[in-house]
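Trainee: Sequence plus predicted model, see below.
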Amino acid sequence: MNPDLIDQARRLVSERFPNALAAVLAGSAATGRATASSDLDIAVLIGDGGETCRETVRFEGRIVEFFVHTHAGLAELFAADVAGRRAVMQSMYATGLVLVDSDGHAERARGRAVADLLDGPPALNRETIETRRYGLTDALADLADTGDRIERLAVAGTVLNAAADLLCDYHRAWVGSGKWLPRRLLEADAELGTALLDGHRHLCEMNDPTPLYDAAEHVLGLAGGPLSEGYRRAWRGVIESTTAGR
């Protein structure tokens, strides 16, 4: 953990939010994984009447992402992150470094965050799982059929995301995207998660889809197996993604 980054974050919070009820430094700066170009992720709890928002600024040459919220705003963000099965704000409060804690506000927020994380995300409903199964079945067929390297790489990303979503749901584990996809995937299932990630890397390096196909097919089996003929969905005014697009 870099004490210079922590001091920098404290200076900025003191300057921008002198009346903050709580402030938490999260992300790589709080876990000791920050690089010279890493930004600072800071959650700030402010009093009622303020605005819940996200804001990006530059401070002393470094990009800073502010996640600002009132009590009501934080409750809404927690609820939205549970519904979305992401727990972004919960992770920030549960694992972040407390910079400001007026009258225990930060610790109470941390307690609610930890409770949400322990409860886990809501399970996908049967219809959504069927749609995910259908999408992964279709993507695996494309992965096996296409001989074009560029197309195969594109389909591989779809397969990885769809399989990760189903595997996380199987274990009632939180999902992630971007760099958080492999982190959450390995937290959910170290063995199968590794197989998916290694299979994806192997395809990218060797143009061989077999390991990724096999790992994703295993995940599909845990979720109920392939689904193609017999799948049907009524039009509801929107087109629901058949994969894990979020």
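Mentor: Nice, thanks for sending it over. Numbering: from 1, shown residues only.
Trainee: C-alpha only now, for contacts and for neighbours.
Mentor: OK.
Trainee: in a strand, that's where F67 is, yeah?
Mentor: Yes. Assigned with DSSP: H, G, I helix; E, B strand; the rest coil, F67 falls within a strand.
Trainee: correct me, but it touches R54?
Mentor: Yes. Assessed by Cα atoms under 8 Å, F67 is found in contact with R54 at 4.8 Å.
Trainee: want to compare, so here's the second one:
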Amino acid sequence: MTKLDARKAAQQIVEKNYPNCKGALLAGSVVRGQATNTSDLDIVIFSEDTYFSYRESFIELEWPVEAFVHNFSSYKHFFVSDKERAIPTLLRMVAEGIVLKEDTRLHRIKQEANELLEAGPEKWTSEMINIKRYFITDMLDDFIGSSTRGEDIVIAGALAERISEFALRTNERWLGSSKWIIRSLKQYDEAFAAAFIEAFDLFYKKGEKEPVIQLVDAMLYPYGGRLFDGFSIGKL
């Protein structure tokens, strides 16, 4: 049996599983042209029959499906949460989504998502930047001082997330998780993303720490560099 085209499959899935919904969008990698063999269908459902938002996963028509079900007000909570976390999960799905089932309210919701995406996340305060500098410095010290390969690997992974967060948030850019870390870095600055990938690639392949250390120092330099001496939090 040949697997149905993503849009046709999504259309049938909505008709079968959410026949009373008012609107539906297809989003995710299949819409962006980045689908792989393991990609799923991200479908956003808008219904007047639910009083709360929920998410469910299932397999239909040989497609793994992630359905995000909302009513016409509950989605707002998730838009606010996306902005506060600086991870635009639902915002991006709604903004990029292809309409599977039309409702005039979808246009307003998509416009709202696009405006919030364009505005970007909340700007970090100088206090927040210093807090992040301190914890990156602390983690970098652990990375430099560690002589155990297993610990090195775990610290490097955590450090990579801290570095990406700092680089993106200090430049008022949206964050990502998992594969979206690299995608978000590339959207922000191709050169920085390339340096990031190269530094960690050299560490994981050859155990070289210096490129990661240099990357961190170059990133922190405009904000005062590493921070330990004199740092305080919560002191009255």
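Mentor: Received the coordinates, thanks. Because the structure is predicted, anything quoted here is derived from the model rather than measured.
Trainee: Report the secondary structure state of the spatially most central residue of the second structure.
Mentor: Centroid-nearest residue in the second structure, with Cα atoms, centre = their mean: G176, separated by 2.4 Å. Classification of G176 of the second structure using three-state DSSP returns coil.
Trainee: That one against D82, yeah?
Mentor: No. Between G176 of the second structure and D82 there is no contact under Cα under 8 Å: 11.0 Å.
Trainee: who has more neighbours, F67 and R54 of the first structure?
Mentor: Taking other Cα atoms under 10 Å, F67 of the first structure and R54 do not tie; F67 has more neighbours (20 against 11).
Trainee: Tell me which residues of the lengthiest helix in the first structure come out buried.
Mentor: Looking across the first structure with DSSP state H, the single longest helix is helix 149-170. By neighbour count on 16 or more other Cα atoms under 10 Å, the buried set for helix 149-170 of the first structure is 152-153, 155-156, 158-170.
Trainee: re earlier: relative to S164 of the second structure, how far out is the residue nearest to the centre of the second structure?
Mentor: Going from G176 of the second structure to S164 of the second structure by Cα to Cα, to the nearest Å gives 9 Å.
Trainee: what ranges do the helices span in the second structure?
Mentor: Under DSSP H, the second structure gives helices at 6-17, 29-32, 75-85, 89-96, 104-119, 126-145, 149-169, 179-188, 190-206, 210-220.
Trainee: Quick one: residues contacting the residue nearest to W63 of the second structure when sequence neighbours are not counted.
Mentor: In space, and not counting its chain neighbours, W63 of the second structure is closest to D40: 6.2 Å by Cα to Cα, 6 or more residues apart in numbering. D40 of the second structure makes contact with G28, S29, V30, W63, P64, V65, E66, according to Cα atoms under 8 Å, 6 or more residues apart in numbering.
Trainee: One more: R183 of the second structure?
Mentor: The contact partners of R183 of the second structure, taken as Cα under 8 Å, 6+ apart, are G176.
Trainee: Could you check which residue of the first structure pairs with it?
Mentor: For R183 of the second structure, the aligned residue in the first structure is R183 (criterion: TM-score structural alignment).
Trainee: Could you pull up the residues touching A188 of the first structure?
Mentor: L167, C168, H171, A173, W174.
Trainee: how near is the closest residue to M219 of the second structure other than its chain neighbours to D217 of the second structure?
Mentor: Distances taken as Cα to Cα, 6+ apart place A167 nearest to M219 of the second structure, at 7.1 Å, with adjacent residues excluded. Distance of A167 of the second structure to D217 of the second structure, computed by Cα to Cα: 12 Å.
Trainee: How far does stretch 167-185 of the first structure sit from its chain's centre?
Mentor: Distance, stretch centre to chain centre, for stretch 167-185 of the first structure: 7 Å (Cα atoms, centre = their mean, to the nearest Å).
Trainee: Now do the contacts for the closest residue to E55 of the first structure other than its chain neighbours.
Mentor: Leaving aside its sequence neighbours, E55 of the first structure sits nearest to F66 (Cα to Cα, 6+ apart; 5.1 Å). Residues in contact with F66 of the first structure (Cα under 8 Å, 6+ apart) are D41, I42, A43, V44, R54, E55, T56, V57.
Trainee: Any chance of the residues you listed in a markdown table with distance to Q90 of the first structure as columns?
Mentor: Below are the contacts of F66 of the first structure laid out as a markdown table (distance: Cα to Cα, whole Å):
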| residue | distance to Q90 of the first structure |
| --- | --- |
| D41 | 13 |
| I42 | 13 |
| A43 | 11 |
| V44 | 13 |
| R54 | 16 |
| E55 | 18 |
| T56 | 20 |
| V57 | 22 |
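Trainee: now, which of the residues you listed sits nearest M89 of the first structure?
Mentor: Of all these, M89 of the first structure sits closest to A43, with 8.1 Å by Cα to Cα.
Trainee: which residues touch the closest one?
Mentor: A43 of the first structure neighbours (Cα under 8 Å, 6+ apart): A23, V24, L25, A26, F66, F67, V68, H69, M92, Y93.
Trainee: Reformat the residues you listed as JSON lines; add distance to A106 of the first structure.
Mentor: Formatted as JSON lines, the contacts of A43 of the first structure follow (distance: Cα to Cα, whole Å):
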{"residue": "A23", "distance to A106 of the first structure": "7"}
{"residue": "V24", "distance to A106 of the first structure": "8"}
{"residue": "L25", "distance to A106 of the first structure": "11"}
{"residue": "A26", "distance to A106 of the first structure": "13"}
{"residue": "F66", "distance to A106 of the first structure": "16"}
{"residue": "F67", "distance to A106 of the first structure": "14"}
{"residue": "V68", "distance to A106 of the first structure": "13"}
{"residue": "H69", "distance to A106 of the first structure": "12"}
{"residue": "M92", "distance to A106 of the first structure": "11"}
{"residue": "Y93", "distance to A106 of the first structure": "8"}
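Trainee: Quick one: neighbours of L4 of the second structure, just the number.
Mentor: Using other Cα under 10 Å, L4 of the second structure has 13 neighbouring residues.
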